[in-house]
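[1] no sequence on this one, just coordinates:
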């Protein structure tokens, strides 16, 4: 791959558009935003990829996973800040696992994103100075990413975070937590499952604190000479996350203290593959959690304790994903004019064969024949070997040996042959509403170029229109498709705006996928684009990578954006104008 091609394929808009197409999501490149609304991913436009390339595409993969997998209504069901933060974290783990399974290559960019987040100091080890809710969130962040997504940067932080929590949280909580994570983290299938796991973890904390309080109260009254009752309140052996406490719970008439995975499955846990609990149990699970809390009012368990403080905490750590969004926005390209702009990467449906009378294209078809013959003549002259005499070499021109007597040693034959690079061309045809009086000329210009270039050796062509069929741009002729059998596709009508930037981005993507060492873009339009700032951005991006030319149809507005341009006002000017453009495309001098 040559350097031009390599640089183009690494360009942010090109790769972002390709990612969006692969993931099946809509991507919009914006001058200053990084966000997702559940349908569209908005990425900031950076000047270059540099070291942020993998981080940005990790963010794109993460947000694409949310669009593909998440229900954005789930967080609305959360009843506390800690529940919301934990649900969001658990859901992030679930959806990243899903997209890594569907697209294994995303693992590397997602890991690069997390490495960057950690390096920026957004996921520190908790301290005892922080609230218990913050400590719990940071510990879970390290543990879930380290264990269930194998993010190595967090694995050494798990024991460090655990040491901090052990100073505040009940010992029984960690046993329960181990059982819950082992059973449910790998089997979640929906966003509501993430909420259920979060609620089960919080209930485990509540149960562990209650158990600890009961043990503390019963301690002084117990006979130290007798071994302790293994299940004083129906809990069973807390060291066994799978212990069954149904019988002891029946004796006491209260199973609130049981936060084993099985109990969590009955009240808070997610549905699993066996269908033990349907997702319709979500509301009843939440109601049960609330009733559990209210039923403890008569007991000292949890009153003013860790669980209560965790549930009432309002000041949670900022989500690292949100910090990444803000960081990306701060690095976004700032246009000199101070105006923001966007480029939508969406592509409409292919243009189908038209049923119109192709006689409307005859002027363009005839012009293409004339251009083709002249171009072929120039190609033959250009590729013909040029021969001259030199004073050194390996082959002597016998007819010039007489020069030696006069002291002229230039009798050696030298030959030079100019090798023309293979070229891929993409033509963009403006079909906006302002083209209504000029569309016929534009159609003829487009078909002339398509027919002429498609017959030139070492050249191939693709043609697209903007606006397209249900999108900003639509393919008319794909690369490698024959032009003449598809002439009906060039009979297009006018309507809509002028999404030139979106069309140029699509053309750049298409050209970057070609294997020719040279790429050429030809724009046929009559006026100014919808978004001139975005056009300038893309022209700057493609500079030195794609040779760009413009044909103005009855307007010289193209000169405001393109360095190489020409204007035609009448079909009679078509031949000479197209010849100038075609000659420039092929580096030919008439």
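    Structure received. Fair warning: this is a prediction, and the values are worked out from it, not measured in the lab.
[2] from here on, contacts and neighbour counts on C-alpha atoms
    OK.
[3] and the helices in the stretch 451-590 of the chain?
    500-512, 532-542, 574-585 (DSSP state H, counting those that start in this stretch).
[4] who touches the first one?
    Pointing back at helix 500-512 there. 5, 8-9, 13-14, 17-18, 343-347, 424-426, 428, 430, 464-467, 472-473, 519, 521, 529-532, 534-535, 538, 542, 546 (Cα atoms under 8 Å, 6 or more residues apart in numbering).
[5] quick one on the thing from earlier: need the helices of the stretch 451-590 of the chain in TSV (columns: mean neighbour count).
    Formatted as TSV, the helices of the stretch 451-590 of the chain follow (neighbours: other Cα atoms under 10 Å):
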stretch	mean neighbour count
helix 500-512	25
helix 532-542	19
helix 574-585	19
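[6] any chance of the ones you listed in CSV with distance to residue 29 as columns?
    Shown next, in CSV, are these (distance: least, Cα to Cα, whole Å):
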stretch, distance to residue 29
helix 500-512, 10
helix 532-542, 10
helix 574-585, 30
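[7] in addition, the following structure is provided for comparison:
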């Protein structure tokens, strides 16, 4: 799959970046956050704009940088005040992003776009001189990489200087040390404390003007009427809620605003879950074996005919002694050429619907699934995988508020075939979410051809989400086929690439007719 194409699709962006950085990325739920190992994005619109893709990529890059580089154990031991923590975040965000960009240079342009997008378009300036100090610190650090912020930084710096003369001059040497020597989370802690210490010194030294200080007087003065020294003292004593959002929080808020209210309009990717699987019972296994042999015989016969290498006689190639008699008739065709050999290099992933509506059909569906997997696994050049949906509680991170759709791998690509295909049927039908998860796994496989076969009996929870996922899959070159089990519902999603079967004996002809073109590229 072409990389540029992948990076236009949010689920594939999440998959590619997650694997690249060695973290997990989950799409679904209500919030954007990280738990130290998994990055969570909320449910997002099916139609993702370039801006939304940029915000999501920036959030993944940013949080992955913290997961990889920040020493949270040092941070806990430091026991910073809220203001010290905020200043630390400004320095640490910049540091970890630079560390990540050294390893993965491509993310530097992502960070620069993000900084310009979040900070470069802000025309309003806070009237609070103390909060302006934090804004100046942020713009100063970010302008190191995005020089277009220099004008904003200087405007804010002049505003700060007009209220706290000499403060910018005292803070600048600290920033120079951050730029030159900040190599660890511990360094950022030390420099953040140094900045806050300078602010405390400034607050202590700056006397109230005209004796009109509100300190010690009853009543509450509005912030707009507050003296600079009082504003600075208020900043020093501020709680988390009183301080501006850091970069990660601002990004998370931007992503949450994009989350649609309606399920049909949202994009979610299923998470790994757990599900009990058992061996198919001996009686069913015998029927499955017969169906598998019938299917394999037809497919192998078809494939073997395509793999035959025919010998061609021509005027160049390797000399064939058996053709030398042609020379007596002035026929120069005494050389042998091998015919073109067509190989099979295909990954097939079976997506097994085991939702509640499948209860009466799950036995037949499990047999069909095992028969197809067994038949394909026996054919050289085909790499088979099987995934059931939905599964149980997520096992790859998340919290109690983000219990989204789940899947459970039954047979992983490259794993040896087994008989544990018997599953129970329960839950909803999150086909779109499950399909996205499978698509994320398949794009890393080495096989040149990729096929997803859906076994289902009914309509998905969200038809729009499922249709969008299938269309994206085709855009990436994945071929999608469906088998309806005692139901024609699959034909709504795949009208030209599906078959209906009502009993196991119908499997071989249905699959043969459907996969013949797929495996031989004769669709």
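    Done, it's in. The model shown is predicted, which means the values in this text are computed figures rather than measured ones.
[8] got a TM-score for the two of them?
    Superposed pair, TM-score by TM-score structural alignment, normalised by the length of the second structure: 0.72. Supporting alignment: 480 aligned residues with a Cα RMSD of 5.3 Å.
[9] just the ones of the contacts of helix 500-512 of the first structure in strands?
    343-344, 424-426, 428, 430, 464-466, 519, 521 (DSSP state E).
[10] top of those by number of neighbours, please.
    Top of those by neighbour number is residue 430, holding 34 neighbours under the definition other Cα atoms under 10 Å.
[11] for the helix or strand hosting residue 211 of the first structure, which positions count as buried?
    Element membership of residue 211 of the first structure, judged by DSSP states H and E, is helix 191-218. Under the neighbour-count criterion of 16 or more other Cα atoms under 10 Å, helix 191-218 of the first structure has 191-214 buried.
[12] what does stretch 491-511 of the second structure rub up against?
    287-288, 291-292, 294-295, 298, 364, 367-368, 467, 480-488, 490, 514.
[13] and with 7 Å instead?
    With contacts defined as Cα atoms under 7 Å, 6 or more residues apart in numbering, stretch 491-511 of the second structure is touched by 291, 294-295, 364, 368, 467, 481-488, 490, 514.
[14] residue 193 of the second structure reaches residue 84, doesn't it?
    Yes. With contacts counted by Cα atoms under 7 Å, residue 193 of the second structure reaches residue 84, the gap being 6.0 Å.
[15] picking up where we left off before, moving C-terminal from the helix holding residue 211 of the first structure, which element do we reach first?
    Criterion used, DSSP H and E; the element after helix 191-218 of the first structure is helix 246-252.
[16] so that next one corresponds to what in the second structure?
    Aligned by TM-score structural alignment, helix 246-252 of the first structure falls on no residue of the second structure.
[17] measure residue 101 of the second structure to residue 139 of the second structure for me?
    Between residue 101 of the second structure and residue 139 of the second structure the computed distance is 20 Å (Cα to Cα, to the nearest Å).
[18] next one: residue 67 of the second structure
    From residue 67 of the second structure to residue 139 of the second structure the distance is 24 Å (Cα to Cα).
[19] out of these two, which sits in the more crowded spot?
    Counted by other Cα under 10 Å, residue 67 of the second structure and residue 139 do not tie: residue 139 has more neighbours, with 25 against 21.
[20] host element of the most centrally placed residue in the first structure?
    Among the residues of the first structure, the one closest to the centroid is residue 60, at 3.4 Å (Cα atoms, centre = their mean). If you go by DSSP H and E, residue 60 of the first structure is part of helix 53-69.
[21] cool, residue 299 of the second structure as well?
    Applying DSSP H and E, one finds residue 299 of the second structure within helix 282-307.
[22] by contact count, what packs against that helix?
    helix 362-377, helix 507-520 (3 or more Cα pairs under 7 Å, 6 or more residues apart in numbering; DSSP states H and E).
[23] out of those, which gets nearest to residue 42 of the second structure?
    Closest to residue 42 of the second structure of those, according to Cα to Cα: helix 362-377, at 32.3 Å.
[24] which residues in the first structure does the closest one align to?
    Helix 362-377 of the second structure maps onto residues 439-454 of the first structure, going by TM-score structural alignment.
[25] superpose on the second structure and give me the mean offset of the matching stretch.
    When the second structure is superposed, stretch 439-454 of the first structure averages 1.1 Å from its matched positions, counting by mean Cα distance after the TM-score superposition for the first structure.
[26] report the buried residues of that stretch.
    439-454.
[27] same question for stretch 161-176 of the second structure.
    Buried-residue list, stretch 161-176 of the second structure, by 16+ other Cα under 10 Å: 161, 163-164, 167-168, 171, 174-175.
[28] filter those down to the ones in helices?
    In this view, those that belong to helices under DSSP state H are 161, 163, 167-168, 171, 174-175.
[29] can you tell me which of those is nearest residue 55 of the second structure?
    residue 175 (27.3 Å).
[30] what sits against that closest one?
    Here residue 175 of the second structure is in contact with no residue (Cα under 7 Å, 6+ apart).
[31] and residue 132 of the first structure, by the same measure?
    306, 310.
[32] tell me which two in the contacts of stretch 491-511 of the second structure are the farthest apart.
    Between any two of the contacts of stretch 491-511 of the second structure (Cα to Cα), the greatest distance is 32.4 Å, for 294 and 467.
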